[in-house]
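Participant: structure of the sequence below:
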Amino acid sequence: MTPLTAARVQRRYLLLIGLRWAATGLVLPVSMLIYATRGIDLPTVGLLVALYSGLVVLLELPTGGLADQLGRRRTMLLAGVFLVLAPLCMAFAQVWWQFAIAATASALGRALGSGPVEAWYVDTIRAIDPDVSLRAGLSRGWAVEAFGLGAAATIGGAVPGLVGGLANDGLITPFSISALGAAALAVVSLIAHAVLMTETETATRSGGSVRMAFRTVPTQVLHGVRVAWREPVVRLIVAHGAAIGLFLNSVEMLAPLQFAEMLGGPERAALAYGLLAAGAFLGTAAGAAVAPALCRLLPLSALAVAALVTVAGAAAVGLVGLASAGPGGFALAAAGYLAVYTLTGPAGPLAAEAVHNRVTERERATLVSVESLALQLGGFIGAISVARLAAWAGFVTGWLAATLALVIAASLTVAARRAERRAGKTGKVPAYEFI
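Facilitator: Here you go, the predicted structure:
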């Protein structure tokens, strides 16, 4: 067998990331339409979304700990099974409890799959070259993830209009075709993970029996949380993730409603927002891809660059808020919306690199899940607070709240840079006991 090189590991990582998120992107634009065609009312849809979000929050840390105990490959294969089942169930679901099964499968797949591939990439490439920089690989991974989501969402949204002869009240509707396509692509993704995620000898030895792995998850989670709390750089980056989650949920709630108001109704806004959402994914991909070049171009550290682009993103959100107050109209709001995602794109992989440089293989997947949990919790707070704020005081106030969230995220990134400078760029994780 040809030995793995750093270049081959990176190609595998990008392919796996692309397949994973393209499957999600195919079903993304039709999910709400499937609910509507099956007669699921809006309050029930809200409960289904809450079921998904709640399960993801509850499972993030246990599943991250499982990946550190059971092994990245086996955990990702388990996630892959649920990622196949979720769109398959959604394609044929007729009543609320069937959609609840789909939401549960989707949450399990999301939680199980949130950390293993990135942790596998870092572990494997560090085993080949302990001193290799993670920046380029992680940036390309984030770019491929965003591009896969955007490109697949465009296809998934177009498919129902291309399918003729299917009624909206049959077992399979035009919108079900996108979900079936997502399930098929998820099968391809599952096979690719089984073939390409070859783990290091250390990871293989550490992945014990399934029963033992599940028994040691609470201990692993506690260890990961202790590292996240006691290691200053990691703690600040996790808090940064919560602020980003609040910002993202705020924008995703406000933008469709804002654009509908500007364009004179939801029907006219639907196409415009769909195109803008695809543009946002592509903008995020472009931003993430240029992160290493920005670090070479600017005489700043990686975290300082992350803080700078986050501030620039906050200014772009301010443009959307300005447009909502009257000046510039839809054109300014759309430009600001696209700029936000493009400008903040580099911050994600640069922050992720800082975390990976501070932790070891023993808790890497757990820490990725801690970050994901912070993002989800921040989003939950944003969904509750900013929605009420905008309803009470208007869109402008909601956009100001989103801008403030990005300013806080930038401040936390600056603080993380200072902590990094004090501790040393690649200092080892503190010697906390694995209790």
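Participant: switch to C-alpha atoms for all contacts and neighbour counts from now on
Facilitator: Will do.
Participant: where exactly do the helices run in the stretch 51-200 of the chain?
Facilitator: Counting by DSSP state H, counting those that start in this stretch, the stretch 51-200 of the chain has helices at residues 72-92, 96-112, 116-128, 135-162, 174-196.
Participant: any idea which of those helices gets closest to Val56?
Facilitator: Closest to Val56 of the helices of the stretch 51-200 of the chain, according to C-alpha to C-alpha: helix 96-112, at 5.3 Å.
Participant: buried residues in the closest one?
Facilitator: For helix 96-112, the neighbour count (16 or more other C-alpha atoms under 10 Å) marks 96, 99-112 as buried.
Participant: list just the nearest of those to Glu361.
Facilitator: Distances from Glu361 to the buried residues of helix 96-112, taken as C-alpha to C-alpha, are shortest for Leu112 (17.4 Å).
Participant: coming back round to it: now render the helices of the stretch 51-200 of the chain as JSON lines, adding distance to Val311.
Facilitator: Shown next, in JSON lines, are those (distance: least, C-alpha to C-alpha, whole Å):
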{"stretch": "helix 72-92", "distance to Val311": "35"}
{"stretch": "helix 96-112", "distance to Val311": "30"}
{"stretch": "helix 116-128", "distance to Val311": "27"}
{"stretch": "helix 135-162", "distance to Val311": "19"}
{"stretch": "helix 174-196", "distance to Val311": "36"}
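Participant: here is the second sequence; please produce its structure so I can put it next to the first one:
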Amino acid sequence: MSESPALRTARRRYLAVSALFWLPIGLAFAPAVLLFTERGMSLTAVAAFFAAHSLTAAALELPTGGLSDVLGRRSVLAAAGLLDVVALMLLGLGSSYAAFAVGMGLKGVARALSSGPGEAWYVDTVQAHSGPDADLRTGLSRGGAATSAALAAGTLVGGAVPWLLGLGPDLGARLSEATGGVVLPLSVPVLAGAAVSIVFVVYVLTMLREPPRKPATPSSVLRGVPATICAGLRLSISELTVRRVLLSAGAAGAALATVELLMPGRAAGLTGTAESGAVLFAALACAGFATSGLGSALAPLAARLTRSGEHAVLAGLGVSAGGLLLLGVTATSSGPLSLVVAVGGFILFYLGLGAASPNENELLHHRVSSEQRATALSVQSLAQQLVYALSGLAVSALPVGPLPWLFGSAALLAGAALWIRRPAPVPAPVARIASASPVDVSGRPGTPPTP
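Facilitator: The predicted structure follows:
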């Protein structure tokens, strides 16, 4: 059966929302640390800024997920975008410890608000038109690819713009002088990210349409959010597939902590200096985002080749673990062959994670109802962030060499082992939105799906 125009429109809007939200993050990623230090911040202060971001996001994951399930997807996504605008303006124009700390804290709030509503909106829309058993994998895989492409493009532009401003007549110096030092060349990508975030807010408010919800009151929010969180946590413990998804997210968090902590030092060792190593790491990060996007695009093919979403997750995490293993066995060796093997391992790591994620999330969405969807995604994100933080401490305590890489590989293999056996099929939950008259993406009442 051919796909309806309404579903194609919903997919396009989901891809646009994914790209517009993550592009500013990519733009700010490359210059962030250098911008802080250029403003006179110590490395200890920089570490504190990033801790403020991570801890704030982790603390608010569950409340903001419940808020999205109670208030609606569009309003929470728009709030995330508005906070991003304020945060990026503070980071791009600020010069004090307080400005940067508040900016990174607001980024953490925005990150928590954004982890789930966009994807939940897409799944709600698809299931409203096609029923609870509708195909989700294709749209989720393309959303992951759009996110990775936006991060890759943003990282490249964010790293290149300050360098380009320093060429020729040194436009960067003129810019700093004209603004009294308020705007530095390193500020430009961050401020560009704030402009993109404004576009994101406008797009969300004008393009994302939701089925009518019961108007929220302060008392209903205070009752509904804790109840939704508790229901989501109970489901995470009691339902086998949901539990597997959360544990797999934790395994991915351990692996990502390993790569992101160890790769900068390894890049510096390859190039000989910290400065050139930073450039190489930025290029590697861009390549990692692009490869993850390719893996996401290949997720439906992986499911077809392995004959199930569960086996596709198993294969993806296994490939990713193999990539980390290759990085581990080349950790203490040098030479062209070792470099080729390490690059191959890096590519396999991100390719496998990219292919596994959409298949995991489709399995998750078929086990949760609309009323718990954003909360479940927030629990998944929380699991990854908490394990990421703890694994970072563990990796930093291990001796330099293959062992830290093997730690990350073992975590991924453990996550893959969860999917060796397929669970017995259970009826998918019928979301309240699916039982109502569907609403098309323009907000008009739709035609009930054909059986």
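Participant: picking that back up, of all the helices of the stretch 51-200 of structure 1, which one is nearest Phe330 of structure 1?
Facilitator: Evaluated with C-alpha to C-alpha, the helices of the stretch 51-200 of structure 1 place helix 135-162 nearest to Phe330 of structure 1, the distance being 21.8 Å.
Participant: tilt between the closest one and helix 116-128?
Facilitator: Using axes from the mean of the first three to the mean of the last three C-alpha atoms, to 10 degrees, the inter-axis angle of helix 135-162 of structure 1 relative to helix 116-128 is 150 degrees.
Participant: helix 135-162 of structure 1 vs structure 2, average distance?
Facilitator: Following the fit onto structure 2, the mean deviation recorded for helix 135-162 of structure 1 is 0.8 Å by mean C-alpha distance after the TM-score superposition for structure 1.
Participant: okay, and that helix goes to which residues in structure 2?
Facilitator: Here helix 135-162 of structure 1 aligns to structure 2 at residues 137-164, judged by TM-score structural alignment.
Participant: go through the matching stretch and flag the buried ones.
Facilitator: Applying a neighbour-count criterion of 16+ other C-alpha under 10 Å, the buried positions in stretch 137-164 of structure 2 are 137-162.
Participant: alignment lookup: Ala179 of structure 1 to structure 2.
Facilitator: For Ala179 of structure 1, the aligned residue in structure 2 is Val190 (criterion: TM-score structural alignment).
Participant: I'd say that match and Leu23 touch.
Facilitator: No. In this structure, Val190 of structure 2 sits apart from Leu23 without contact. The criterion is C-alpha atoms under 8 Å, and the distance is 10.6 Å.
Participant: which one is Leu367 of structure 1 nearest to, not counting chain neighbours?
Facilitator: Residue nearest to Leu367 of structure 1 in three dimensions, not counting chain neighbours: Gly224, with 6.0 Å by C-alpha to C-alpha, 6 or more residues apart in numbering.
Participant: give me the range in structure 1 that the longest helix anywhere in structure 2 lines up against.
Facilitator: Taking residue count as the measure and DSSP state H as the definition, the longest helix of structure 2 comes out as helix 240-271. Mapping helix 240-271 of structure 2 onto structure 1 (TM-score structural alignment) gives residues 232-263.
Participant: now that stretch on structure 2. Mean distance?
Facilitator: Comparison of stretch 232-263 of structure 1 with structure 2 after fitting gives an average deviation of 1.0 Å (mean C-alpha distance after the TM-score superposition for structure 1).
Participant: and the residue nearest to Leu367 of structure 1, how close does it get to Tyr121 of structure 1?
Facilitator: 19 Å (C-alpha to C-alpha, to the nearest Å).
Participant: which one's more surrounded, these two?
Facilitator: Comparing Gly224 of structure 1 with Tyr121 by other C-alpha atoms under 10 Å, the one with more neighbours is Gly224, at 28 against 24.
Participant: name the residues that touch the helix or strand hosting that one?
Facilitator: Secondary structure assigned from DSSP states H and E places Gly224 of structure 1 in helix 210-230. Residues external to helix 210-230 of structure 1 that are found in contact with it (C-alpha atoms under 8 Å, 6 or more residues apart in numbering): 61-62, 64-66, 68-70, 207, 234-235, 238, 363, 366-367, 370, 429-430, 432-435.
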